[in-house]
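1. Below: sequence and its predicted model.
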Amino acid sequence: MFDTPTALLPVPLAPEISLHLVTAPVGLFDLTGGEFRSDTPPPFWAFVWAGGQALARYLLDHPDEAAGRRVLDLATGSGVAAIAAARCGAALVAATDIDPAAVAAAHRNAAANGVTLADGLDRPELVLAGDVFYSPTVAPRMTAQLRAARRDGACVLVGDPGRGYFPERLFELVTEYVVPVPEPLEETGELRTGVWRMR
């Protein structure tokens, strides 16, 4: 499952956390031979995206947001936000993703940081979503899931670096960070990234 070469590295914006990340200076589709195949998701989990980094930094600086709560990290990717929530003393943290390799990577990264994650969670009290508004097909589905969680009483925090499909009208800005990112991945060395709370 993990045939992408990675190394355990500190997260640039949250060096308290280390993740198994790609070390070569490559973009996402360089790891798929330059192709997108709908049956095999690209290895999003092999990178630490700006939105997840911002959520992790925010939680580590404000542990009361997660402490004692049941937390769901939606579209977890590498698991960075889930790991931060667990480090903050969350009662239970679940990491979910449509890609089973991402869930496996999140568990592997959690173990490297001395925390454990669950695979699912009913009625979370806090929902985290980092960098989930990256395409016109994914954004409406993510919005619907987050709105449903909010209606059920969960606090919803999103990390977004201005991906273009982010429904800003549904959120209020909590804080912003300038997040270091791999240049081959983002075509820049840093992204201004907001942590947003759903209204």
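-> Done, it's in. Residues are numbered from 1 along each chain as shown.
2. From here on, just use CA atoms for contacts and neighbour counts.
-> Fine.
3. In space, what's closest to residue 138 - neighbours in sequence excluded?
-> Leaving out its chain neighbours, the residue that sits closest to residue 138 by Cα to Cα, 6 or more residues apart in numbering is residue 132, at 7.4 Å.
4. what are the ranges of the strands in this protein?
-> 6-10, 18-22, 70-74, 92-95, 126-130, 155-160, 171-180, 190-198 (DSSP state E).
5. Which strands or helices does the first one pack on?
-> In this case it means strand 6-10. Strand 6-10 is packed against strand 18-22, with contacts defined by 3 or more Cα pairs under 8 Å, 6 or more residues apart in numbering; DSSP states H and E.
6. Report the inter-axis angle for the strand it packs on versus strand 6-10.
-> For strand 18-22 against strand 6-10, the angle by axes from the mean of the first three to the mean of the last three Cα atoms, to 10 degrees is 140 degrees.
7. just to revisit the earlier point, could you say which of the strands of the chain is packed most deeply?
-> Most buried of the strands of the chain, by mean neighbour count (mean count of other Cα atoms under 10 Å): strand 70-74, with a mean of 27.
8. and here's the other structure:
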Amino acid sequence: MLLEFIRGNTTAAPVPFVPEITLHQADEPIALWEKTEQAGPAQPPPFWAFAWAGGQALARHVLDHPDLVSGRSVLDLATGSGLVAVAAARAGATPVTANDIDPYSLAATQANALANGVAVRALEADILDGDDPYGVILAGDVFYSREMAARVLPYLRRAAGRGSLVLVGDPGRAYLPSEGLVERATYDIPVPVSLESVDTRRTKVWQLTQR
């Protein structure tokens, strides 16, 4: 049922800034957003149907620098579409875990992994109070709200403190932390005007440190 909904409301197409990867993307972003809202208040927005700027930047960076993840365990936190997880798997990471609390997101991730011929493990759980031992943690566009930032940041700081490589893709969201970031790359990412009000977002890849 989940896969049917995803395939019925998206088109598999190359990602604008990462054309090596095919992603099931919304044909009509606003229409799909409204459809999920009509399904009821318990249904999360369809973040899984879009290639967000932070995820595109991380995916591009990982594919261009496979040494960052090759042969290492990787977690794609709040995976959305699974774009970053797919890129990590393409770059040689193993195993790759895509985490989200939305079952539609994880169904989309599995569809996208299959479309790109890679293996990605789906983990449906709120893991932010834990401290899982991944070699690399990738987090695209996770600082979009105060509440999300307050939960994600301590988790990522703990991971960095125990020695994980923590990379964040962010297009200047309001709640990106102001300290403990080392800039790794800057990209101009094409984005849907209907969602972002602009056609390009300058997006940075940051390495997050313990403090």
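-> Structure's in. What do you need? Every value quoted in this text rests on a predicted model; they were computed, and no experiment measured them.
9. sorry, back to before: which ones are touching the residue nearest to residue 138 of the first structure?
-> For residue 132 of the first structure, the contacting residues are 75, 138-139, 142, 160, by Cα atoms under 8 Å, 6 or more residues apart in numbering.
10. Turn those residues into CSV, including distance to residue 87 of the first structure.
-> Below are these laid out as CSV (distance: Cα to Cα, whole Å):
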residue, distance to residue 87 of the first structure
75, 19
138, 29
139, 28
142, 25
160, 22
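11. Weed out the non-buried ones from the residues you listed.
-> 75, 139, 142, 160 (16 or more other Cα atoms under 10 Å).
12. So what does the third one match up with in the second structure?
-> Spelled out, it's residue 142 of the first structure. The equivalent of residue 142 of the first structure in the second structure is residue 152 (alignment by TM-score structural alignment).
13. and that match, how far is that from residue 159 of the second structure?
-> Plainly put, residue 152 of the second structure is 11 Å away from residue 159 of the second structure if you go by Cα to Cα, to the nearest Å.
14. could I get the buried ones among the contacts of residue 132 of the first structure as CSV with distance to residue 198 of the first structure?
-> Output for these, formatted as CSV (distance: Cα to Cα, whole Å):
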residue, distance to residue 198 of the first structure
75, 17
139, 15
142, 12
160, 12
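15. nearest to residue 127 of the first structure, of those?
-> residue 75 (10.6 Å; Cα to Cα).
16. What sits closest to that closest one if chain neighbours are left out?
-> Here the residue nearest residue 75 of the first structure, using Cα to Cα, 6+ apart, is residue 97, at 4.2 Å.
17. Counterpart of that neighbour over in the second structure?
-> Structural alignment (TM-score structural alignment) places residue 97 of the first structure against residue 100 in the second structure.
18. follow-up on the earlier one: any idea which of the buried ones among the contacts of residue 132 of the first structure is closest to residue 29 of the first structure?
-> When these are compared against residue 29 of the first structure (criterion: Cα to Cα), the nearest one is residue 75, at 18.6 Å.
19. any idea how far residue 103 of the first structure is from that closest one?
-> Distance, residue 75 of the first structure to residue 103 of the first structure, by Cα to Cα: 9 Å.
20. swap in residue 30 of the first structure?
-> Taking Cα to Cα, one finds residue 30 of the first structure at 21 Å from residue 103 of the first structure.
21. Which one's more surrounded, those two?
-> Taking other Cα atoms under 10 Å, residue 30 of the first structure and residue 103 do not tie; residue 103 has more neighbours (24 against 13).
22. wait, the more buried one sits on residue 74?
-> No - Residue 103 of the first structure is beyond contact range of residue 74, at 10.4 Å (criterion: Cα atoms under 8 Å).
23. any common contacting residues for those two?
-> Common neighbours of residue 103 of the first structure and residue 74, counting by Cα under 8 Å, 6+ apart, are 95-97.
24. what's the neighbour count on whichever residue in the first structure pairs up with residue 81 of the second structure?
-> Under the alignment (TM-score structural alignment), residue 81 of the second structure maps onto residue 78 of the first structure. Residue 78 of the first structure has 31 neighbours, counted by other Cα under 10 Å.
25. neighbours of residue 104 of the second structure, just the number please.
-> By the criterion of other Cα under 10 Å, residue 104 of the second structure has 24 neighbours.
26. Trace residue 178 of the second structure over to the first structure, please.
-> With TM-score structural alignment as the criterion, residue 178 of the second structure lines up with residue 168 in the first structure.
27. just residue 141 of the second structure next, same as before
-> Aligning on TM-score structural alignment places residue 141 of the second structure opposite residue 131 in the first structure.
28. got the contact list for that match?
-> Contacts of residue 131 of the first structure (Cα under 8 Å, 6+ apart): 49-52, 158-161, 163.
29. ok, now which ones touch the residue lying closest to it once chain neighbours are set aside?
-> Excluding the flanking residues, the one nearest residue 131 of the first structure by Cα to Cα, 6+ apart is residue 51, at 4.7 Å. Contacts for residue 51 of the first structure (Cα under 8 Å, 6+ apart) come out as 129-131, 158-161, 193-195.
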